[in-house]
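Asker: sequence and predicted structure below; questions after.
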Amino acid sequence: MKNILYLFAAFLFFGTIVWSCQEEVPELGTLYVPTNLGVSVDIQSDGSGLVNFQASATDALNYHFYFGNSPSEDPFVSSDGKASNFYKKTGTNDYLVKIVAFGAGGVSSSITEEITVFVDFEVPSEIIKALTNNGSKEWYWKQDVSGHLGVGPQFNDAGEVVSDPTYYAAAPNEKEGLCLYEDVLTFTDNGDGTFGYTLENQGDTFFHTDEIQDAVGEPSPGYDACYAYDTTGNKDVLFSPTDSGVNPSTGINMEFTNGGFMSYYLNSSSYEIMYITDTEMKVRVIQKRNGLAWYHIFTSEKTASPDPEFTDLVWQDEFDTDGAPADANWNYDIGTGSNGWGNFEEQYYTDRPENVIVADGVLKITARKENFSGKGYTSARLKTQDKFDFTYGRVDVKAKVAGGGGTWPAIWMLGSSITTVGWPKCGEMDIMEYVGNKPGYVQSAIHTPSSSGATVNVKSTTIENETTEFHVYSVIWSEGQISFLIDDQRFYTYKPAEQNDSTWPFDAPQFLILNVAMGGNLGGAIDPNFTESTMEIDYVRVYQ
């Protein structure tokens, strides 16, 4: 019987039974269950959140402390029963602390202790505003700058704190095509002194190679990679002061509950905010496994991916032949349209040479003050509908815009499906819109079912000599992204996080439109001294 008992014990603790021809099996060491487990708690009264613990038990080899910060926290292991923890949630809060004492053979006993901790720390209001906009605010990787992801040592050989990613700094857009740049990080001010955080990663997370095995149970391929990983659910954000010595630094640390992390998985939930503005944030995180310092740069303005290069010239009008515009290229909208073309505009569109003509190597569209068919102004609107349309490519239009109070010149595109599905389902791209009442600015805009009329998908930029000098207005339209440029400088990109029929009707052909409107919703009040103004176009070129 004695032999059987020893064999059974060996099976339990070693997972195998070693049969022997001898009658006796060597006895195992004595297994001790720790007894008399107790803990003393010293809660600092200075509002720092520091709590010191001293656990003791008979026959204990080590102690595991669970401080009650979150249900999934890793234990702090102590061999002498001493432990300290900074609690970071501001105000007065209760925590349930669990201490587990381990004895020989892994047997254990445990106790729990409820503590109340007061933390007197308030995050500067300017940091909260920058992070959350005093509500909810989305952040994205600032992928187009060097070092948006980087790593280096915490300290140099002299023991000084290192503030830069000296080992590795990602080049602009280096991780394009991986799952990393698709992540959306949302910070929320709950309005009651608490703060929330969510990470939307489309189901995939970019992992550090050394963390893959433990996190997803897959052998590491030897390099960083994307794996399916659930990050749904709200996390709490706890702020605390930090004096790491890194420079620059706001002196503020963020810690996410329930295993939260900022997009790139390093098995750490604690991030120091190095700097933050309304549009940019840099954080530093220490990877627990190796003690390396990682750096992330985020932006609140979603960074566009690089635009593809379209170099094959597939359609053009150089306006080299004087007279009427080429009939093979252009049609006209005639009249006033429904409700002033839907925008309460004041002009009557014609195809008369007084309003549209090619002369001196340029196309001239002239808005005139004159009584014509019941309207007080005339102008022209040309379009390539039924003569040329395309899907994806680059459009360059070299133009000098019409000016004067009330003018509204535009270079734009409409989906060819407008005759069947209507507007805005067909989609609209405004390559350039100018308002004579607001000189020195031009804008580009997108109209879709999700944002039509007074669209939110619009951006203006400054410009000089727009009515006296030619500028090149461009759009680069690719699968999933539309970018607008002036003189080859991109200033606005439309790239919705979710692309569907409501946000992205841009996978079908579009045609070109050139016009000068008067007044209306955007053009505004017309200068009573206005007589006429002309938009001149040197060329229109389409590349694919």
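Answerer: Yes, it's here.

Asker: hey, let's count contacts and neighbours off CA atoms from now on
Answerer: Will do.

Asker: now do the buried residues in the helix or strand containing D236.
Answerer: Mapping D236 onto the secondary structure by DSSP states H and E places it in strand 235-241. Across strand 235-241, burial judged by 16 or more other CA atoms under 10 Å covers 235-241.

Asker: how near is F470 to K383?
Answerer: Applying CA to CA, to the nearest Å, one obtains 21 Å for the distance of F470 from K383.

Asker: the two: which has the busier surroundings?
Answerer: Each of F470 and K383 has its neighbours counted (other CA atoms under 10 Å); K383 has more, 20 against 17.

Asker: can you get me a residue count around F118?
Answerer: 21.

Asker: now it, nearest residue through space, not along the chain?
Answerer: Nearest non-adjacent residue to F118, counting by CA to CA, 6 or more residues apart in numbering: T92, 4.3 Å away.

Asker: give me the element that neighbour is part of.
Answerer: Under the assignment given by DSSP H and E, the secondary-structure element containing T92 is strand 91-102.

Asker: for the helix or strand following that strand, name the packing helices and strands.
Answerer: Tracing the chain C-terminally past strand 91-102 and defining elements by DSSP H and E, one meets strand 108-119 next. If you count contacts as 3 or more CA pairs under 8 Å, 6 or more residues apart in numbering; DSSP states H and E, strand 108-119 packs onto strand 35-43, strand 91-102.

Asker: second one coming, line it up with the first:
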Amino acid sequence: MAVAASGSFYQDFDLTWGDHRAKIFNGGQLLSLSLDKLSSQGPTHDEIDFEFLGNLSGDPYILHTNVFTQGKGNREQQFYLWFDPTRNFHTYSIIWSQQHIIFLVDNIPIRVFKNGESIGVPFPKSQPMRIYSSLWNADDWATRGGLVKTDWTKAPFTAYYRNFKADACSWSSGTSSCGSRSSSSFSDPAWHTNSLDAPSRRRLRWVQKYFMIYNYCADLKRFPQGFPPECERSRF
């Protein structure tokens, strides 16, 4: 799976819940979602997550990432961002290839999840994927472990999205065929090789050194019998 190419929210998204809580503006280029209740789905799904966790007023927002395969996740990494995500639009990207999944913020890699099938780690590749965007209530765990509850007097909570871009490559017998719309830095072959290039590794180290606040691969209390096998591999 690769990326790139402008799309329209009218064209590429279905509004499947929430009555009038989802709205599309500006000729399909801007989407707003408002939350006052929650929705959920699925038992054995694959999933690649960007989630913004709620906060106390004045505290930094937490960007939560996770990778599910066949309904099993537990691969969380969390980050403070180096900016206030509520002040301006920023670009949040996922590159999903046969080699790895890369999470990027403003084209800066913050996390790499490598294909670890050779060491017995399932990798999401056997099911078609769709993009889901939603707001939901996770105050039983998300904010300070569930200590801070949602203040519904401040509802509705609204998220805005714009400049959606996506594209895909189909793989057959080790070769890929990409859509003619593929463009931008994401179609650079460097993103789809087995390891990041030197500048990308430096940016990843910077983010993980100064902004990562949780890594499941460093949580000894959670894995007293030993870390998952992918934790023993290089981050790059």
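Answerer: Received it, and whenever you're ready, just let me know what you need. All figures in this text were calculated on a predicted structure; none of them were measured in a lab.

Asker: put one on top of the other, what's the TM-score?
Answerer: With the length set by TM-score structural alignment, normalised by the length of structure 2, the two chains reach a TM-score of 0.56; 157 aligned residues with a CA RMSD of 3.1 Å.

Asker: before we move on, back to that, where does the strand holding T92 of structure 1 end up in structure 2?
Answerer: Strand 91-102 of structure 1 lines up with nothing in structure 2 when matched by TM-score structural alignment.

Asker: with stretch 213-221 of structure 1 instead?
Answerer: Counting by TM-score structural alignment, stretch 213-221 of structure 1 sits on no residues of structure 2.

Asker: residue in structure 2 paired with K282 of structure 1?
Answerer: With TM-score structural alignment as the criterion, K282 of structure 1 has no equivalent in structure 2.

Asker: not counting sequence-adjacent ones, nearest residue to K282 of structure 1?
Answerer: On the basis of CA to CA, 6+ apart, the spatially nearest residue to K282 of structure 1 that is not a chain neighbour turns out to be I297, at 4.4 Å.

Asker: check the gap between the one you found and V97 of structure 1 for me.
Answerer: From I297 of structure 1 over to V97 of structure 1 the distance is 35 Å, taken as CA to CA.

Asker: so which of those two has more stuff around it?
Answerer: The neighbour count for I297 of structure 1 versus V97, taken as other CA under 10 Å, is higher for I297 (23 against 15).

Asker: and that one, what's its match in structure 2?
Answerer: Under the alignment (TM-score structural alignment), I297 of structure 1 pairs with nothing in structure 2.

Asker: can you name the residues that contact the aligned residue in structure 2 for E498 of structure 1?
Answerer: If you follow E498 of structure 1 across to structure 2 using TM-score structural alignment, you land on E117. With contacts defined as CA atoms under 8 Å, 6 or more residues apart in numbering, the neighbours of E117 of structure 2 are F123.

Asker: same question, S6 of structure 2
Answerer: When contacts are counted by CA under 8 Å, 6+ apart, S6 of structure 2 is found next to 163-166.

Asker: would you list every one of the helices in the stretch 1-150 of structure 1?
Answerer: Listed in chain order, the helices of the stretch 1-150 of structure 1 (DSSP state H, counting those that start in this stretch) span residues 2-14, 125-132.

Asker: of those, flag the one that's most buried.
Answerer: The highest mean neighbour count among those, using mean count of other CA atoms under 10 Å, belongs to helix 125-132: a mean of 17.

Asker: what range in structure 2 does that one sit on?
Answerer: Helix 125-132 of structure 1 corresponds to no residue of structure 2 when matched by TM-score structural alignment.

Asker: which strands or helices does that helix pack on?
Answerer: Counting by 3+ CA pairs under 8 Å, 6+ apart, the elements that helix 125-132 of structure 1 packs against turn out to be strand 184-189, strand 270-276.
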